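1. Test case, fold it:
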Amino acid sequence: MANYIDGFVFPILQKNLNAYRDVAEKVAEIWKEYGALAYFEYVGDDLTLEGTRSFMDVLEAKEDEVIVFGWVVFPSKEVRDLANKQVPEDLRMTTLVAPLTQPERLIFNASRMVYGGFQALVKSNE
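-> The predicted structure follows:
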């Protein structure tokens, strides 16, 4: 169970989802070039369970927003740490991500993202 993951959750305007997906598909390939084994992003579909807080509530999402939940799998924390240093310096990332974060065209607001690195606790593939 040596794999290590970075996990993240954030709200995004429904109308910006396709533009975001186009960028995320390219970003996923860059992460894999720097050592990620896999890259996943999913859009919330069924976000309520009685007796629990929903992602919508926790992230204070608005009616016109959807929740994106994703994770990146690495072979180890060391590979992840190195990738987290290298990926932001890759010029392709600047080209891809900068337009999404410009105030006049804000598609992705990193200040509303919840993020963390996780080591394996339970792993059941079968």
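2. drop to CA atoms for contacts and neighbour counts, all remaining ones
-> Noted.
3. can you give me the strands for this protein?
-> Counting by DSSP state E, the chain has strands at residues 4-13, 38-43, 65-74, 114-119.
4. nearest to Thr101, of those?
-> Proximity of the strands of the chain to Thr101 was assessed by Cα to Cα; the nearest stretch is strand 4-13, lying at 11.9 Å.
5. mind checking the longest helix of this protein?
-> helix 17-33 (DSSP state H).
6. Pull the residues that contact that helix.
-> Under the contact criterion Cα atoms under 8 Å, 6 or more residues apart in numbering, helix 17-33 has outside partners Ala38, Tyr39, Phe40, Ala83, Val87, Met93, Leu96, Val97, Leu100, Ile107, Phe108.
7. Could you also give me the structure for this second sequence? I'd like to compare it with the first:
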Amino acid sequence: MYVAVAALSVPEENREAYEKAAAFMADWSMDHGAIEVMEAWELDVPNGKTTDFRKAVKAPEGEKIVTGWVIWPDKATFDKANEAMMRGEGFENHEAGDMPFDGSRLIYGGFEPILTRGRKDHG
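-> Prediction:
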């Protein structure tokens, strides 16, 4: 299993546009082998003394923190999907436009799980 994790900040007024873009990318990821996609909008993100999510993404006032992950069966599947994305595969009919967030402040990485527990459906 391979987990791609991201954190970013989105201007509050861009939430709808972000959700639309996230839905497109979630569908794209699932079509390219992802097992699960999760995006979460800030509800309770406290300010820390030394560091916190806002400091990590240099979020200015008026932006909300978004975090999420894409779970892939393995890194090879992720790499293949990433190569397809770099070629623009699956984006041919996607309406191009401005991203609803500042991509230069996005933080992301890939991880190999060292511990997992089962998930219960809560709704």
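8. rewinding a little: using CSV, lay out the contacts of helix 17-33 of structure 1 together with distance to Glu126 of structure 1.
-> Listed next are these as CSV, based on distance: Cα to Cα, whole Å:
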residue, distance to Glu126 of structure 1
Ala38, 18
Tyr39, 20
Phe40, 20
Ala83, 29
Val87, 33
Met93, 36
Leu96, 37
Val97, 37
Leu100, 39
Ile107, 38
Phe108, 36
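9. Buried only: go through these for me.
-> By the neighbour-count criterion of 16 or more other Cα atoms under 10 Å, the contacts of helix 17-33 of structure 1 include these buried positions: Tyr39, Ala83, Val87, Met93, Leu96, Val97, Leu100, Ile107, Phe108.
10. Check the residues you listed and tell me the two furthest apart.
-> The widest separation within these, taken as Cα to Cα, falls between Ala83 and Ile107 and amounts to 24.0 Å.
11. could I get the strands of structure 1 as a markdown table with distance to Lys32 of structure 1?
-> As requested, these are arranged in a markdown table below (distance: least, Cα to Cα, whole Å):
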| stretch | distance to Lys32 of structure 1 |
| --- | --- |
| strand 4-13 | 13 |
| strand 38-43 | 7 |
| strand 65-74 | 9 |
| strand 114-119 | 17 |
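12. For whichever residue in structure 2 pairs up with Gln86 of structure 1, grab the count of nearby residues.
-> Residue-level alignment of Gln86 of structure 1 against structure 2, with TM-score structural alignment as criterion, gives Ala84. Close neighbours of Ala84 of structure 2, defined as other Cα atoms under 10 Å, add up to 14.
13. The longest helix of structure 1 vs structure 2, mean deviation?
-> Helix 17-33 of structure 1, aligned to structure 2 and superposed, deviates on average by 0.9 Å (mean Cα distance after the TM-score superposition for structure 1).
14. starting at the chain centroid, how far to stretch 86-105 of structure 1?
-> Relative to its parent chain, stretch 86-105 of structure 1 has a centroid offset of 14 Å by Cα atoms, centre = their mean, to the nearest Å.
15. What lies in contact with that stretch?
-> Under the criterion Cα under 8 Å, 6+ apart, residues Tyr20, Val23, Val27, Ile30, Trp31, Tyr34, Leu106, Ile107, Phe108, Asn109 lie in contact with stretch 86-105 of structure 1.
16. change it to 10 Å
-> Contact with stretch 86-105 of structure 1 is made by 16, 19-20, 22-24, 26-27, 30-34, 80, 83, 106-110, as judged by Cα atoms under 10 Å, 6 or more residues apart in numbering.
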